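Trainee: Pasting a predicted model and its sequence here:
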Amino acid sequence: MSTEQPNNPLHGLKLETILTQLVEHYGWDELSLMIDINCFKNDPSIKSSLKFLRRTPWARSKVEQLYLSTFC
């Protein structure tokens, strides 16, 4: 059984894809200014940021909102 989400622009996108596109577009420095979280400031990496974002719903929400306002 497949559940369609036609009104969700993030449906089918992995968090890693979202974060990678934001980093390519803005870079870590600008991203850390836009979303004030330490994993974007101190020795940033996709892997460490994904670990933090998966455990922190408010931070993930901010990243998803920035992605939507940038690319959608």
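Mentor: Nice, I can see it. No experiment lies behind these values; they were computed from the predicted model shown.
Trainee: Please count neighbours and contacts with C-alpha atoms only from this point.
Mentor: OK.
Trainee: how close does S69 sit to L22?
Mentor: Distance, S69 to L22, using CA to CA, to the nearest Å: 11 Å.
Trainee: Neighbour count for the two, which is higher?
Mentor: L22 (20 against 9; other CA atoms under 10 Å).
Trainee: What helix or strand is that one located in?
Mentor: Counting by DSSP states H and E, the element that carries L22 is helix 15-34.
Trainee: starting at the chain centroid, how far to that helix?
Mentor: 7 Å (CA atoms, centre = their mean, to the nearest Å).
Trainee: Please compare the first structure with the one that follows:
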Amino acid sequence: MEKQQSKDPLHGITLKTILEKLVDHYGFDTLGEIVNIKCFNENPSIKSSLTFLRKTEWARKKVEELYLNTQSKFKN
């Protein structure tokens, strides 16, 4: 039997990894301008942002969409 490959481009990528790559690429200041949410604009940290994004689906979707649109620009 062949294994099914997931069609989800985010399959196997944790929210923490997504956030860390975005912060490395943009910094919290620019990230807060692109995705205007409080956890990026007021005392930002990876930990507090993860907590918020895990509880808030609309914000997580925006961050995931930004990640997918920016992925080709990341340094490996």
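Mentor: Structure received. Quick caveat: nothing in here was measured; it's all calculated off a predicted structure.
Trainee: now what about the TM-score between them?
Mentor: Here the TM-score for the pair of chains, by TM-score structural alignment, normalised by the length of structure 1, is 0.92; 70 aligned residues with a CA RMSD of 1.3 Å.
Trainee: ok, back up a step: give me the mean distance between the following helix or strand past the helix holding L22 of structure 1 and structure 2.
Mentor: Following helix 15-34 of structure 1 in sequence order, the next helix or strand is helix 38-41 (DSSP H and E). Once fitted to structure 2, helix 38-41 of structure 1 is off its aligned match by 0.3 Å on average (mean CA distance after the TM-score superposition for structure 1).
Trainee: residues in structure 2 aligned with helix 38-41 of structure 1?
Mentor: Counting by TM-score structural alignment, helix 38-41 of structure 1 lines up with residues 38-41 of structure 2.
Trainee: Buried residues, that stretch. List them.
Mentor: C39, F40, N41 (16 or more other CA atoms under 10 Å).
Trainee: closest to L53 of structure 2 among these?
Mentor: Closest to L53 of structure 2 out of those is C39 (8.8 Å), distances taken as CA to CA.
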